[in-house]
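Chemist: Sequence and predicted structure, then a few things I'm wondering about:
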Amino acid sequence: MGTHVIKMPDIGEGIAEVELSQWHVKVGDLVVEDQVLADVMTDKAMVDIPSPVHGKVIALGGQPGEVMAVGSVLISIEVEGAGNLKESAAPAPAKEAPVAPKVEAVVESKPAAAAPRPAAVCQGPMVAREADERPLASPAVRKHALDLGIQLRLVRGTGPAGRVLHEDLDAYLAQGQSNASAPVAAAYAQRNDEEQIQVIGMRRKIAQRMQDATQRAAHFSYVEEIDVTAIEELRAHLNEKHGASRGKLTLLPFLVRALVVALRDFPQMNARYDDEAQVITRLGAVHVGVATQSDVGLMVPVVRHAEARSLWDCAAEISRLATAARNGKASRDELSGSTITLTSLGALGGIVSTPVLNLPEVAIVGVNKIVERPMVVKGQVVIRKMMNLSSSFDHRVVDGMDAALFIQAIRGLLEQPATLFVE
């Protein structure tokens, strides 16, 4: 038997060190070729590290949250044959990570309510743990248990290393351990528990970028109300006529189109500002970042060359990128290079927001929710669909008047949707 050492790979782009975000294996696990061993985080994206060999994990080279240099020992695997380890390169046993680390970055998606549950889940309904013992579970599972009024320490985990899964919560309820009154009783029970969550991986990158943006840019926000009745009628008509063959349209591709048209008259908004070199770069290509919420945090996949896309092409690309981001499959290229950002929380968009710039961009357009309100039109009170745009700009390079005119131009395009397509 020999030892195969896997070192932190050179991911490119001149990156000298990366953050170890999450282990998918532990010491003692048997692994196969191409199995994902760990996730590492660069400045732009999460990267999977696969195994090039079959074997048994004998040492881990770091802890989640640790910043590791390219070329440092990531993991050691016992393999048949000689392996690739030189005696001087043996990793120190002290670097082994514990089998069950307290803080985890594992995120599991909640299964559909109607999905059948595997028979393997139907084990003993309850497991006894010490009162202070913290069972392994993802943040999503912990929230689900809290919503159901279930004490997680009482649930038998069927996942790796005894991890509690969504299916285990459902099995616990199905076995009659939590009757109809249990969630109500638990909701009023006194609680003294605490949970510490280490800020690592994507959450750390988001925190750093948001802090950097608010410290470096001179933010100012501008809010404008828009009547979207006409464009919503157009969207409904197009979906009825072409939805089955071309796909359904949301409001987002119309907003992207409005950005593209408005930027022809306001090129200073489609720019990046290098504040160290004191250089503003205006770009002809419109690469729209579409802020997307994922289980690991906010990500901004990029619709490239939006100026050259039709409504349906843009809609398909937004859908593809959003799915990739939510599944953690978006590449570094798909998460970088935007020139202006569009952010929306859909039905949760609220009335007003103050979005944070996606540096080095100088403008971000925020979309709030659509509401029906009585409005006065030509002396008559009518019900209209209204929506606010809450947008932020970098006042170091964008004047307030220009920002207002830019948003007013978008308003005009959306309220008279035919103008979106008039060249």
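Modeler: Looks like it came in fine. Numbers count the residues shown, from 1 in each chain.
Chemist: from here on, contacts and neighbour counts on C-alpha atoms
Modeler: Noted.
Chemist: quick one, longest helix in this protein?
Modeler: Counting by DSSP state H, the longest helix found in the chain is helix 229-246.
Chemist: before we move on, what SS does the closest residue to Thr42 other than its chain neighbours have?
Modeler: Excluding the flanking residues, the one nearest Thr42 by Cα to Cα, 6 or more residues apart in numbering is Val18, at 5.3 Å. Under DSSP: H, G, I helix; E, B strand; the rest coil, Val18 falls in the strand class.
Chemist: where exactly do the helices run in the stretch 101-250 of the chain?
Modeler: With helices called from DSSP state H, counting those that start in this stretch, the stretch 101-250 of the chain shows them at 139-148, 166-174, 182-187, 201-216, 229-246.
Chemist: Relative to Ala315, how far out is the residue most central in space within the chain?
Modeler: By Cα atoms, centre = their mean, the chain has its centre lying nearest to Ser294, at 3.0 Å. Going from Ser294 to Ala315 by Cα to Cα, to the nearest Å gives 19 Å.
Chemist: for Val27, same thing?
Modeler: In terms of Cα to Cα, Val27 sits 45 Å off from Ala315.
Chemist: more neighbours, these two?
Modeler: Ala315 (22 against 17; other Cα atoms under 10 Å).
Chemist: is it true that the more buried one touches Leu249?
Modeler: Yes. Using Cα atoms under 8 Å, Ala315 is in contact with Leu249, at 6.3 Å.
Chemist: Report how many residues lie close to Thr343.
Modeler: Thr343 is flanked by 23 other residues according to other Cα under 10 Å.
Chemist: which ones are touching it?
Modeler: 290-292, 355, 364-367 (Cα atoms under 8 Å, 6 or more residues apart in numbering).
Chemist: Surely it forms part of a strand?
Modeler: Yes. Residue state for Thr343 (three-state DSSP) corresponds to a strand.
Chemist: and the residue of the chain positioned farthest from its centre, what does it touch?
Modeler: Distance from the C-alpha centroid of the chain peaks at Gly379, with 45.9 Å (Cα atoms, centre = their mean). Residues in contact with Gly379 (Cα under 8 Å, 6+ apart): none are found.
Chemist: ok, now how distant is it from Leu335?
Modeler: Separation of Gly379 from Leu335 (Cα to Cα): 48 Å.
Chemist: for Arg216, same thing?
Modeler: 22 Å.
Chemist: which one of the two has more residues nearby?
Modeler: Leu335 (19 against 13).
Chemist: Excluding residues flanking it in the chain, which one is nearest the more buried one?
Modeler: Counting by Cα to Cα, 6+ apart, the residue nearest Leu335 is Pro301, at 4.4 Å.
Chemist: before we go on, here's another structure to hold up against the first:
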Amino acid sequence: MRRFVFKLPDIGEGISEAEIVAWHVAVGDRVEEDQQLADMMTDKATVEMESPVAGTVVELAGEVGDQVSIGAALVVIETDADEGDGAIEPSLETIDDIAPGDLPVEETRAEEVEAQFEAETPGVEAVLEPFPSPAKQEEAPAPSPTRAHVLASPAVRARAADLGIDLASVKSDGDRIRHADLDAYLRYGTGQGYHAPHASHARADETIKVIGMRRRIAENMAASKRAIPHFTYVDEIDVTALEEMRADLNANRGARPKLTMLPLLIAAICKTIPAFPMINARYDDEAGVVTRHGSVHLGMATQTDAGLMVPVIRDAQDRNVWQLATEIGRLAEAARTGKAKSEELSGSTLTITSLGPLGGIATTPVINRPEVAIIGPNKIVERPVFAKNNQGGDEIRRAKLMNLSISCDHRVVDGWDAASFVQALKKYLETPVLLFAD
């Protein structure tokens, strides 16, 4: 019997440590070769750690939420291999004896890391995280049968039945139960057998450790708000013509993917960016350098069960609306199923975040640091608007309107630049035929 230390391998360029987000074994468990031991999260992705040997787990490096340095001991496994039999791979360090508690565990620390999981999203979407399912509520006990000799009108009896009140327990100064007696019972009575209709019930407090993706989101959002002086500009856009064009394109799409608003908006953004290079940029505040990117690598804030992730559409400016729709669907599915690769979750130069059907009147999204801007479309609503008719007179027509928000880093982007960018973007969205013009 020998003990071997499985050290945390180098699992990503520039990664110095990883967080334990899940253990799949416990001390005393028998493990086989290639069996999953733990899930480790870096700044970019979650990596599964597998056992290179068979044996019994005798020690684990810390608890879920702890940080472990690259090269530090992660798991100690006691194998059946005899010394010198060659059963152990060279990458494992052989040790003769490890006393319990000798494994070094790095103290958890919060660092300002490059925001790869975006935003709301960065953004408002960060508050839409799913909460744990509420505990099952107790059902209100059925009312006891009312004794026949209790006198009350049919209306009082019906009300008591709806409230679950046993009329026999209600006191009255007269010869029969009246509504005032029910009111007094509700106000001062003991409440035997009574539950207010549709009343909420208290549930136990829960303590949830902030680890894994939720910790990364918390760190990134805090770093963004702490380091970046945000400002948000909101404008209203008439998307009536855009929605009509989208419906026509979908009706005649053939085998091409169905278009949502998002690929059309991305196409408009890509056409607008060349005149406003300060929007498609990243700011290295430590080096004091702003890089204005020629290509639009668009981050797309995506809500997943694990939290907010930001897959990146590479070279969005080179894709047509149907190619954008295909890539949006592929990346969103990869993010939601946990299959997105590390390179698909990093390198964005500008982010877009949308609450989808939840909409909202206006949002103030949080910038996906080190980017300098994030765009947030809001829900589309139908409202009457005043317009000029062909004769130059006023008329009222139905219009589909959408508010568009943009949050910017005021160290890099001036308010005039942000407003001018949105106005130029508005031109493409309100005259959508320009999206297909050279």
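Modeler: Arrived safely. What you are looking at is a predicted structure, and each value in this text was computed from that prediction instead of being measured.
Chemist: one step back: now do the buried residues in the longest helix of structure 1.
Modeler: The neighbour-count check on helix 229-246 of structure 1 (16 or more other Cα atoms under 10 Å) flags 229-232, 235-236, 239 as buried.
Chemist: Can you get me a residue count around Pro374 of structure 1?
Modeler: By other Cα under 10 Å, the burial measure for Pro374 of structure 1, its neighbour count, is 12.
Chemist: brain fart, Arg411 of structure 2
Modeler: Arg411 of structure 2 has 12 neighbouring residues, counting by other Cα under 10 Å.
Chemist: Grab the nearest non-local neighbour of it.
Modeler: Using Cα to Cα, 6+ apart, the closest residue to Arg411 of structure 2 is Pro229 (7.0 Å).
Chemist: Now for the counterpart of that neighbour in structure 1, how many residues are close by?
Modeler: Aligned counterpart of Pro229 of structure 2 in structure 1: Ala218 (TM-score structural alignment). Counted with other Cα under 10 Å, residues neighbouring Ala218 of structure 1 total 16.
Chemist: Next, find the distance separating Ala218 of structure 1 from Val303 of structure 1.
Modeler: As judged by Cα to Cα, Ala218 of structure 1 and Val303 of structure 1 stand 26 Å apart.
Chemist: follow-up on the earlier one: so which of the helices of the stretch 101-250 of structure 1 gets nearest Gln408 of structure 1?
Modeler: With Cα to Cα as the measure, helix 229-246 is the member of the helices of the stretch 101-250 of structure 1 nearest Gln408 of structure 1 (15.9 Å).
Chemist: other SSEs contacting the closest one?
Modeler: Helix 229-246 of structure 1 is packed against strand 380-394, helix 400-415, with contacts defined by 3 or more Cα pairs under 8 Å, 6 or more residues apart in numbering; DSSP states H and E.
Chemist: Tell me who's in contact with the equivalent of Asp315 of structure 2 over in structure 1.
Modeler: Residue pairing (TM-score structural alignment): Asp315 of structure 2 is matched to His305 of structure 1. His305 of structure 1 sits next to 285-288 when contact means Cα under 8 Å, 6+ apart.
Chemist: Now rank these by neighbours and give me the top one.
Modeler: Val288 (26 neighbours).
Chemist: what lines up against it once you look at structure 2?
Modeler: Per TM-score structural alignment, Val288 of structure 1 is aligned with Leu298.
Chemist: wait, that match sits on Ser346?
Modeler: No. Look at Leu298 of structure 2 against Ser346 with Cα under 8 Å: they stay out of range, at 10.1 Å.
Chemist: who touches both of the two?
Modeler: Val312.
Chemist: Now do the strands in the stretch 301-438 of structure 2.
Modeler: 302-304, 307-309, 312-313, 350-352, 373-388, 394-409 (DSSP state E, counting those that start in this stretch).
Chemist: Determine the set of other helices and strands touching the fifth one.
Modeler: Think strand 373-388 of structure 2. Other helices and strands packing on strand 373-388 of structure 2, by 3+ Cα pairs under 8 Å, 6+ apart, are strand 350-352, strand 394-409.
Chemist: One more: the fourth one?
Modeler: Using 3+ Cα pairs under 8 Å, 6+ apart as the contact criterion, the elements in contact with strand 350-352 of structure 2 are strand 298-300, strand 373-388.
Chemist: for the ones you listed, which one sits closest to Ser200 of structure 2?
Modeler: strand 373-388 (30.9 Å).
Chemist: Make TSV out of the buried residues of helix 229-246 of structure 1 and add distance to Lys329 of structure 1.
Modeler: Formatted as TSV, the buried residues of helix 229-246 of structure 1 follow (distance: Cα to Cα, whole Å):
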residue	distance to Lys329 of structure 1
Thr229	36
Ala230	36
Ile231	33
Glu232	32
Arg235	30
Ala236	31
Asn239	29
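Chemist: thought the match of Pro229 of structure 2 was touching Asp394?
Modeler: Yes. Using Cα under 8 Å, Ala218 of structure 1 is in contact with Asp394, at 5.3 Å.
Chemist: Would you mark the buried spots in stretch 309-323 of structure 1?
Modeler: Applying a neighbour-count criterion of 16+ other Cα under 10 Å, one finds 309, 311-312, 314-318, 321-323 buried in stretch 309-323 of structure 1.
Chemist: Can you tell me what sits against it?
Modeler: Outside stretch 309-323 of structure 1, the residues that touch it by Cα under 8 Å, 6+ apart are 246-247, 249-250, 252-254, 257, 290, 292, 301-303, 306, 330, 334.
Chemist: quick check, nearest of these to Met41 of structure 1?
Modeler: Using Cα to Cα, those come closest to Met41 of structure 1 at Ala330, 12.7 Å.
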